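Engineer: Sequence first, predicted model second:
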Amino acid sequence: MNSLPISVVIAGGGTAGHIEPALAVGEALRDRHGARLTALGTSRGLERDIIPGRGVDLRLITPVPVPRKLNGDLLKLPFNVAKSFRQTRQVLKDVDADVVFGTGGYVAAPAYLAAKSLGVPFYVLETNALAGMANKLGVRLGGIGLNAHADSGMPGEVVGIPVRPGLATDPDGSVAAAAWKKWNLRDDMKTILVTGGSQGAVSINSALAGAVENLSKDYQILHAYGKKNQAPAAHENYVPLPYIEDMAGALAVADLVVCRSGAMTVAEVSAAGLPAIYVPLPFGNGEQAFNSRELVEAGAAVHIPDAELSAERLIDQVRSILGDPQRLAAMQEAVARASAGDVAYTLADRIASSVTRAGREVKQEHDKSRKPGRGSKTAGTEEKGN
């Protein structure tokens, strides 16, 4: 392994679905390989709430959202890209980046462009079933493509989705015990975890509002309703929270999850071995429905279209799963078979091994003969040409 710390820049911003897989691999690189970790972010994304709390250096750049319609924002796009590119390039120079790991979102395209311009090797991970524009651009620029799903529309090896190390493990039951105590939950009652993602989901919240009185008679409910949404009314055996920071604890106490099917959500729920009722977001390019398709086909989950979600449908599905021990056990077995391996550490090892000591020493000697800040990085032979 390298004698000098590896300097890794992660680029996944805007939503938890982009931030969490980038952090998962970054933290694995830091924990296992002593990497120096820097994250790119913007003032409008969730990274300002999530990343500093995980002990990672956050550098803010200008966001570069790509408008889906012809409007004023589209006319500003070239100027925003140029500004963000210059800012990102400076960050890579400041931290003497050896490698960039991107997962899409507002910060990904500038990161790929800056890495390409400086000769820094970069990896592009697409966690959704259908690839986004920024990641497709990254691979076209020469990034090493990696996919969570086959047939995403982006070239690259299928590796699965990296989940934060230790998120879904509780070998001695201590994580669950702490969560029961923290949220005043009973350890002898089945728990339904309901979440609409980091921002909450109005349709899920609405359906649960009509179902909570019925379901809370037999089950306890832990509900993340979203910071921007109105707090729900109180009920017995019902714990509403604007945001669940301790997701490891929530997954440890849950028996069933009701949630959107964003790529990261599906990965975390699956890693925890939990059956789920997925309600895909009805917007975008339809990737959320694809994210959970394999689990539904395997019998590990149920899919309810957003337009068909109602209190009655939710009650029926929850009770048909939790009220039938045989079905619940079959779904648990199915999700266990479908769960991926330790993707975060596998990718971390791969990235670390690609930054060879020889390559770093060549780079350092090369920098001496060039202007400050214009050095390039050399990837190991294992990754070259991919």
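Structural biologist: Okay, I see it.
Engineer: Please count neighbours and contacts with C-alpha atoms only from this point.
Structural biologist: Noted.
Engineer: Please name the residues that touch the residue nearest to I161 when sequence neighbours are not counted.
Structural biologist: In this structure, I161 finds its nearest non-sequential neighbour in A148, 5.2 Å apart by C-alpha to C-alpha, 6 or more residues apart in numbering. Contact analysis of A148 by C-alpha atoms under 8 Å, 6 or more residues apart in numbering lists 125-129, 158-161.
Engineer: Pasting the second one now:
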Amino acid sequence: MHVVLAGGGTAGHIEPALALADALRRQDPSVGITALGTERGLETRLVPERGYELGLIPAVPLPRKPTPELITVPGRLRGTIKAAEEILLRTKADCVVGFGGYVALPGYLAAKRLGVPIIVHEANARPGLANKIGSRYAHAVAVSTPDSKLRGARYVGIPLRRSISTLDRAAVRPEARAAFGLDPNLPTLLVSGGSQGARRLNETIQAVAATLQRSGIQILHAVGPKNELPRVDNMPGMPPYVPVPYVDRMDLAYAAADMMLCRAGAMTVAELSAVGLPAAYVPLPIGNGEQRLNAQPVVKAGGGLLVDDAELTPEWVLSEVLPVLSDPHRLYEMSRAAGEFGRRDADDLLVAMVYEAIAAHRNR
């Protein structure tokens, strides 16, 4: 059996694909796996690092909204679809699983031409163009939110790294806090704007850090590798403020934290919900508003707070986040709500869908 994964470009597309690849190999180590990608995507590093084959196709970015440029896409896609077809034929692909983005659409169209069954996975609450098109031809559609508008969608969540999906935060907490130089017992706020950091989050938390510390809150702050670390003056007896360039063990960071201040990318929301970590979500104010839509369901369920980027101020943190961190019962209830909303088994559910699609195709 050979499965082709189509979801390159960004980590939000690649990580779920790799989590599925890992789950497929856990079930059957002999499964062949090839990931489609382009020379300029993150997949050129991430896929080989995880031990999987990468099949390169030309990049044809898709407009986020209908524009005159959309008219030129079909012509530019022809060569990319042909390259994807060659990979499907060479690998004798039994199924194509797409995760959206500009790598997915050529994979879907090549699979349709060759009669290879398609599964679409949509991580965002608002589906992108590639998955809207792919869902028309798919054997099955898997989504990350229970109220998706995609036709025939099945709610499974987002496939996660095993270090996250199997994380027991309470059991790992002593080790995690020691690893970051944090007090083992104090309420802990984790702050991160993603791999690149986020200026507004960084500036806001730096402005309010001393007040939080005086209120008994310690802070672990991933500022982003391209940003300068702030000067820290941790007074003796004060809860520590620990800024770091980045965190490469997010499982430990999640275990160390009681609450997180972060953006609302689909992977972030899925990971925090799965491990039961409440968050104050600050949607990135770009695109089609999908980050706000990503966070709304878990916030509605009681597992987080939601604030617009323009409204994130030191005053908001003190009036909304500090009371949560200072109230163990409220933290417990928000953690429980986030955990009940989250899904840890999306990878296994998606594996089952792959096998179902292949079996149905063979039994036609």
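Structural biologist: Looks like it arrived, so ask away. Model, not experiment: these values are computed from the prediction.
Engineer: returning to what we had before: okay, the contacts of A148 of the first structure in JSON lines with secondary structure next?
Structural biologist: Below are those laid out as JSON lines (DSSP: H, G, I helix; E, B strand; the rest coil):
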{"residue": "L125", "secondary structure": "strand"}
{"residue": "E126", "secondary structure": "strand"}
{"residue": "T127", "secondary structure": "coil"}
{"residue": "N128", "secondary structure": "coil"}
{"residue": "A129", "secondary structure": "coil"}
{"residue": "V158", "secondary structure": "strand"}
{"residue": "V159", "secondary structure": "coil"}
{"residue": "G160", "secondary structure": "coil"}
{"residue": "I161", "secondary structure": "coil"}
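Engineer: Do you have the strands of the stretch 201-350 of the second structure handy? List them.
Structural biologist: 218-222, 241-244, 259-262, 279-281, 304-306 (DSSP state E, counting those that start in this stretch).
Engineer: Now do whatever residue of the second structure lines up with V302 of the first structure against R263 of the second structure, distance only.
Structural biologist: Under the alignment (TM-score structural alignment), V302 of the first structure pairs with L305 in the second structure. According to C-alpha to C-alpha, to the nearest Å, L305 of the second structure and R263 of the second structure sit 11 Å apart.
Engineer: who's more crowded, these two?
Structural biologist: Counted by other C-alpha atoms under 10 Å, L305 of the second structure and R263 do not tie: R263 has more neighbours, with 28 against 20.
Engineer: re earlier: and of the strands of the stretch 201-350 of the second structure, who's closest to L36 of the second structure?
Structural biologist: Across the strands of the stretch 201-350 of the second structure, L36 of the second structure has its closest neighbour in strand 259-262 (29.9 Å, C-alpha to C-alpha).
Engineer: Show me how far that closest one is from its chain's centre.
Structural biologist: Computed by C-alpha atoms, centre = their mean, to the nearest Å, the chain-centroid distance of strand 259-262 of the second structure equals 15 Å.
Engineer: what's the burial count for the nearest residue to A301 of the second structure once chain neighbours are set aside?
Structural biologist: Nearest non-adjacent residue to A301 of the second structure, counting by C-alpha to C-alpha, 6+ apart: A337, 6.2 Å away. By other C-alpha under 10 Å, the residues close to A337 of the second structure number 22.
Engineer: Now do the contacts for A337 of the second structure.
Structural biologist: A337 of the second structure touches 276, 298, 301-303, counting by C-alpha under 8 Å, 6+ apart.
Engineer: Show me which of those residues are buried.
Structural biologist: 276, 298, 302-303 (16 or more other C-alpha atoms under 10 Å).
Engineer: anything in contact with each of L305 and R263 of the second structure?
Structural biologist: Counting by C-alpha under 8 Å, 6+ apart, the common neighbours of L305 of the second structure and R263 are Y281.
Engineer: picking that back up, my read is that the match of V302 of the first structure contacts V269, right?
Structural biologist: No - the pair L305 of the second structure / V269 is not scored as a contact, 11.8 Å apart, by C-alpha atoms under 8 Å.
Engineer: SS state for R186 of the first structure?
Structural biologist: Under the three-state scheme (three-state DSSP), R186 of the first structure adopts coil.
Engineer: again, but for A11 of the first structure
Structural biologist: Under three-state DSSP, the three-state class of A11 of the first structure is strand.
Engineer: leaving aside the residues next to it on the chain, what's closest to the aligned partner of M334 of the second structure in the first structure?
Structural biologist: In the first structure, the residue equivalent to M334 of the second structure is M331, according to TM-score structural alignment. Counting by C-alpha to C-alpha, 6+ apart, the nearest residue to M331 of the first structure once its immediate chain neighbours are dropped is A300, at 4.4 Å.
Engineer: ok, the one you found touching P275?
Structural biologist: Yes - between A300 of the first structure and P275 there is a contact under C-alpha under 8 Å: 5.6 Å.
Engineer: Overlap of the contact sets of those two?
Structural biologist: Taking C-alpha under 8 Å, 6+ apart as the contact rule, A300 of the first structure and P275 both touch 331-332, 335.
Engineer: Just the buried ones from the residues you listed?
Structural biologist: Listed as buried from the shared contacts of A300 and P275 of the first structure are 331-332, 335; burial here means 16+ other C-alpha under 10 Å.
Engineer: Looking at those, which one is closest to G13 of the first structure?
Structural biologist: The closest of those, once distances to G13 of the first structure are taken by C-alpha to C-alpha, is V335, at 28.4 Å.
Engineer: list the contacts for the closest residue in space to that closest one that isn't next to it in sequence?
Structural biologist: Once flanking residues are discounted, V335 of the first structure sits nearest to A300: 4.8 Å by C-alpha to C-alpha, 6+ apart. Counting by C-alpha under 8 Å, 6+ apart, A300 of the first structure touches 275-276, 330-335.
Engineer: Good, we can wrap up now.
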